[in-house]
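Visitor: Would you be able to build a 3D model of this:
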Amino acid sequence: MKNNKNYIGTTSLLISIVGLIVVQILISIGFLVNSYWHILLAGFEAATIGGFADWFAVRALFYEIPIPIIRKHTNIIVRNRQKLTEGVVDLVTNKWLSPEIINEKLSNVPIIEGVVKTLKTPENAKKLIGFLKEIINRLTSNIDDPEVAKMLQSLLKEQIKGVDLATPLGEWLKKSIEKGDHNKLWDIILDAAEKSINDETTRELLLTSIENQVQDYKQEGFFKKIFIGIAKGVGAIDSPSILDKLISSIDDFIKEAKGNPNHAIRVKFDKSILDFANNLIEGNEESTKIIKDLQDKLIDNTDANSMIQVILNNFKISIKAQLEKDDTPFINFLSENVNKLLNELETDKASQLKIDTWLKSTIEELVTKYHHEIGEMVRLSLTKLNDFELVNQIEEKVGNDLQYIRLNGAVVGGFIGIIISIIRMIFL
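Guide: Below you'll find the predicted structure:
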């Protein structure tokens, strides 16, 4: 199509020239004797002149024509490059892409509706999750920094100091004891105690302790030393035997308490905890002070920062492990909530309107603030082109259509030439 248009102007000019030559020759040799042929000859003459004139006009736009005097009026695009650039910049920034035009078009665009529809497609949903994974990965990359731990410790300190833990703790303890939820804790403690008391290491520690007590007793006086010596001599004091009986008694006691929620020691301990819980609920000064002191010691403890550091480090490792694969609990949770949010937003027109209003307002501010950058981009793009590239690009876009000017020049010139010839024939 491009080549066909290129031939339009040239073809029209050639037809005019050939027509002029042929008709002129035929008239000159007497082959065409009727005066009406002079009208046709005048038409071809005018068409040739018009075709040449418009060829020159179109050619002069893009290239320099080495004809004296008029040469300086050719190569118009290159000679007026600066004016052309500023004209294009002005046209783009103040007419085609003015802030008013952009904002007017923007006001009719349902941004969020389009965004939601786009993000709900499987391909884009996958890209969105990938983008969120990257953001989360970057956010957590430095979460185990010591400064973060210090900041969290400081925040926790301020928050915990102003929080009443005594009352809710008292209510929780009371409910747990009344409902028997703490019995599981009893079972764990008693199981651990039973295993510990029957452990060989525990036995050795207790035996050493008994022996130390016997030695200390002997050092308290001469008669006590003689008594211990006689008792050991007759077998009245046998440390291993005493220890076995002691361990057996404790073991029986633990088993008895473990199997009976109403055991005396459990009931007594539960009552003490319940009384403490009621005191916390009622705001007993002595009881609440215990919790308050624990709060302060917990957050001011030198190990608190280390504990927070360990928690943050474990959290970072866990999150990174979850982000490495696409089918992990965290990624599934993220995908489900993103889909839920998109579904809710798709049907919530009020929220769409609010977000659209905010986005459009923000975009309008940015357009107003940085609108001059549009002109700068156009100017920079044109400046980067050398003369040949500039002419070539313009000619590629409009040069072919300018060939119709040459066609019109030949046609209109020929038509006017015929009319003038007819008028001359009639009136002269």
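
Visitor: from here on, contacts and neighbour counts on C-alpha atoms
Guide: Fine.

Visitor: How far off centre is the strand or helix carrying I311?
Guide: Here I311, judged by DSSP states H and E, is contained in helix 302-323. Relative to the mean C-alpha coordinate of its chain, helix 302-323 is positioned 24 Å out (CA atoms, centre = their mean, to the nearest Å).

Visitor: Quick one: residues in contact with stretch 260-271.
Guide: If you take CA atoms under 8 Å, 6 or more residues apart in numbering as the criterion, stretch 260-271 is touched by I177, N183, E256, A257.

Visitor: Could you also give me the structure for this second sequence? I'd like to compare it with the first:
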Amino acid sequence: LEVAVAGGHHQAALDAVLAGSAGLLEHNQAELRARLDSQSPWWVPDAVDDRIFAKVHAGVTNFLAEVGEDPDHHVRRQFDERVRALVEDLRRSPELSAKAEELKAQVLDHPSVQAWAATLWSDARHALVEATADETSELHRHLEAAVVRLGETLAADADLRRKVDAWVEQTVVDLLHQYRAEVADLVAGTVSRWDATDASRRIELQVGRDLQYIRINGTVVGGLAGLALHAIGELAF
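Guide: Predicted structure coming up:
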């Protein structure tokens, strides 16, 4: 909360509340008018109720708009003061801080909040994937520019390249060491599903050129060895 206040994010949260409240008033205008009609005395004419409702609705809507548009509005100042006072109280009072943590845990553990968070993450991930795949999107252009800058920096800085290479190498070693059992199981499970023909084909594809080189060398060396033995035999006898 302290970090959010320091960055002014609490005012952004207030903006969201104001916008949401204005939207609720606008979208539920008919229901609010019906509520007023049900609470109004029977002898009050509908025209009077209409005027009262219109004035109240317009007044509240205009008030929300004023607070939202004026960064120096007195409501914003009061909100800022109270939030900062709350931050200070949380810092000084262990009891209040503990209650706040307990409340936060209860909110985060609530099934509705967890379902909302999962939906939010799913939507955000989907939007991120779509934006990344779209070559015309702003995100795609920024990512592309960042990758290009990184490549240019690595190409121009030999010391940085060595550090990156060392970091990548160490990371791979650490991951292999940490997950060596899982990697071994994965490799063993994959290979065990190959039949003899499939295994030989895969090995041939991966190391075919090396195997061919070994075959040629073996043939040449074997031929030379046989020729040498034959020559020795002829000379000896």
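
Visitor: on that earlier part again, just give me the closest of the contacts of stretch 260-271 of the first structure to I363 of the first structure.
Guide: Nearest to I363 of the first structure among these is I177, at 59.8 Å by CA to CA.

Visitor: Would you map the helices across the second structure?
Guide: 2-6, 9-27, 29-39, 46-69, 74-92, 94-109, 111-133, 138-156, 158-178, 180-192, 196-236 (DSSP state H).

Visitor: Pipe those into TSV and attach mean neighbour count per row.
Guide: Shown next, in TSV, are the helices of the second structure (neighbours: other CA atoms under 10 Å):
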stretch	mean neighbour count
helix 2-6	12
helix 9-27	15
helix 29-39	13
helix 46-69	14
helix 74-92	14
helix 94-109	12
helix 111-133	13
helix 138-156	13
helix 158-178	12
helix 180-192	12
helix 196-236	11
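
Visitor: Enumerate every residue touching D46 of the second structure.
Guide: D37.

Visitor: give me that answer again for 10 Å
Guide: Contact analysis of D46 of the second structure by CA atoms under 10 Å, 6 or more residues apart in numbering lists D37, S40, I52.

Visitor: do T140 of the first structure as well
Guide: L312, N313, F315, K316, I317, I319, K320 are the contacts of T140 of the first structure under CA under 10 Å, 6+ apart.

Visitor: is it possible to export these to JSON lines including distance to F222 of the first structure?
Guide: Shown next, in JSON lines, are those (distance: CA to CA, whole Å):
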{"residue": "L312", "distance to F222 of the first structure": "62"}
{"residue": "N313", "distance to F222 of the first structure": "62"}
{"residue": "F315", "distance to F222 of the first structure": "64"}
{"residue": "K316", "distance to F222 of the first structure": "67"}
{"residue": "I317", "distance to F222 of the first structure": "66"}
{"residue": "I319", "distance to F222 of the first structure": "70"}
{"residue": "K320", "distance to F222 of the first structure": "71"}
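
Visitor: Just give me the closest of the residues you listed to S351 of the first structure.
Guide: Nearest to S351 of the first structure among the contacts of T140 of the first structure, with distances taken as CA to CA, is I319, at 31.2 Å.

Visitor: Would you agree the closest one is in contact with R138?
Guide: No - I319 of the first structure lies out of contact with R138 (CA atoms under 10 Å); the separation is 11.1 Å.

Visitor: follow-up on the earlier one: which pair of the contacts of stretch 260-271 of the first structure spans the longest distance?
Guide: So, the contacts of stretch 260-271 of the first structure by CA to CA: farthest apart are I177 and E256, at 19.8 Å.

Visitor: Which residues lie in contact with the residue nearest the centre of the second structure in this structure?
Guide: The second structure has R125 as the residue nearest its centroid, 6.6 Å off, counting by CA atoms, centre = their mean. Contacts were defined as CA under 10 Å, 6+ apart; by that measure R125 of the second structure touches T119, A131.

Visitor: what's the distance between it and T153 of the second structure?
Guide: As for R125 of the second structure, its distance to T153 of the second structure is 29 Å (criterion: CA to CA, to the nearest Å).

Visitor: And T132 of the second structure, by the same measure?
Guide: Taking CA to CA, one finds T132 of the second structure at 23 Å from T153 of the second structure.

Visitor: what do you get for S122 of the second structure?
Guide: With CA to CA as the criterion, S122 of the second structure and T153 of the second structure are 34 Å apart.

Visitor: Kindly report the same for V147 of the second structure.
Guide: Relative to T153 of the second structure, and taking CA to CA, V147 of the second structure is found at 10 Å.

Visitor: for A58 of the second structure, same thing?
Guide: Where T153 of the second structure is concerned, A58 of the second structure sits at a distance of 58 Å (CA to CA).

Visitor: contacting residues around A19 of the second structure?
Guide: A13, T61, L64, A65, G68.

Visitor: Name the nearest residue to the third one, ignoring sequence neighbours.
Guide: This points to L64 of the second structure. Of all residues beyond its chain neighbours, the one nearest L64 of the second structure is L18 (5.9 Å), with distances taken as CA to CA, 6 or more residues apart in numbering.
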